[in-house]
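Chemist: generate a structure from the sequence data that follows.
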Amino acid sequence: FLRGLKTLKKIKGLDAVFIGRPAATKRPAIDRTYDYGLTVLMKNMKVHEAYQKHALHKRFLEKFFSCWIKVVIYDHQA
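Modeler: As a prediction, the model looks like this:
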């Protein structure tokens, strides 16, 4: 799974890709109900749309869809 996440870094046009496990912080507000976090920074919606359609992204979804119970996505614009 981690290797699959790392393939997403190869998608051209992304500003940054961060992959990590939950931090060892112990506060009530922290959500630790996940195994891996993926943060992808993109310049604009055009890049976002290309990312969604990219073969590597689609391959990751197809291969690992059965590995998760829940996916949480936070899309936001700055």
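Chemist: from here on, just use CA atoms for contacts and neighbour counts.
Modeler: Noted.
Chemist: run the chain-centre distance for stretch 46-57.
Modeler: Its chain's C-alpha centre and that of stretch 46-57 lie 12 Å apart, by C-alpha atoms, centre = their mean, to the nearest Å.
Chemist: touching it from outside, list them.
Modeler: Thr7, Leu8, Ile11, Gly13, Leu14, Met42, Lys58 (C-alpha atoms under 8 Å, 6 or more residues apart in numbering).
Chemist: please apply the same query to stretch 12-23.
Modeler: Contacts for stretch 12-23 (C-alpha under 8 Å, 6+ apart): 5-6, 8-9, 32, 34-43, 47.
Chemist: let's compare: structure for the following, please.
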Amino acid sequence: MDHHVYFWLKEDYKNDVDRAIFEQGLAALFDIKLVAGGRWAVPAKVMIRPVIDQSWDYALTMKFNSIEEHDAYQVDADHHVFISTFKDWWEQVQVKDLA
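Modeler: This is a model prediction of the structure:
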């Protein structure tokens, strides 16, 4: 299964230093053993079209071998460290899970 998360950062955290710290936090999520793979990214500089949403600052895509592993990840202590560390940085977060 795939787990997609889109982050909109508050303006105060859109500087180079804070972005680097946030990127380290995103990368650390892949050290959680339940995560089978994935990556984080910023919006690609593609041709703008009406169907393209580039309003977000970061996207996180994670792969899990099962829904059970995804659900265990949701309560994993290291996942909660990430949330606790950065939740005040987010203007908005959207999660989209795919079977």
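Chemist: and the TM-score between these chains?
Modeler: Aligned and superposed, the two chains score 0.92 in TM-score terms (TM-score structural alignment, normalised by the length of the first structure); 77 aligned residues with a C-alpha RMSD of 0.9 Å.
Chemist: ok, of the contacts of stretch 12-23 of the first structure, which come out buried?
Modeler: Buried by 16 or more other C-alpha atoms under 10 Å: Leu5, Leu8, Lys9, Val40, Met42, Val47, out of the contacts of stretch 12-23 of the first structure.
Chemist: now do the same for Gln92 of the second structure: its match in the first structure.
Modeler: Aligned by TM-score structural alignment, Gln92 of the second structure pairs with Lys70 of the first structure.
Chemist: what number of residues lie near that match?
Modeler: By other C-alpha atoms under 10 Å, 9 other residues sit near Lys70 of the first structure.
Chemist: my guess is Phe82 of the second structure contacts Gly25. True?
Modeler: Yes - look at Phe82 of the second structure against Gly25 with C-alpha atoms under 8 Å: they come within range, at 6.4 Å.
Chemist: ok so, going back, and the match of Gln92 of the second structure, that one's in a strand?
Modeler: No - per DSSP: H, G, I helix; E, B strand; the rest coil, Lys70 of the first structure lies outside any strand segment and is coil.
Chemist: how close does it sit to Phe18 of the first structure?
Modeler: Counting by C-alpha to C-alpha, to the nearest Å, the separation of Lys70 of the first structure from Phe18 of the first structure is 19 Å.
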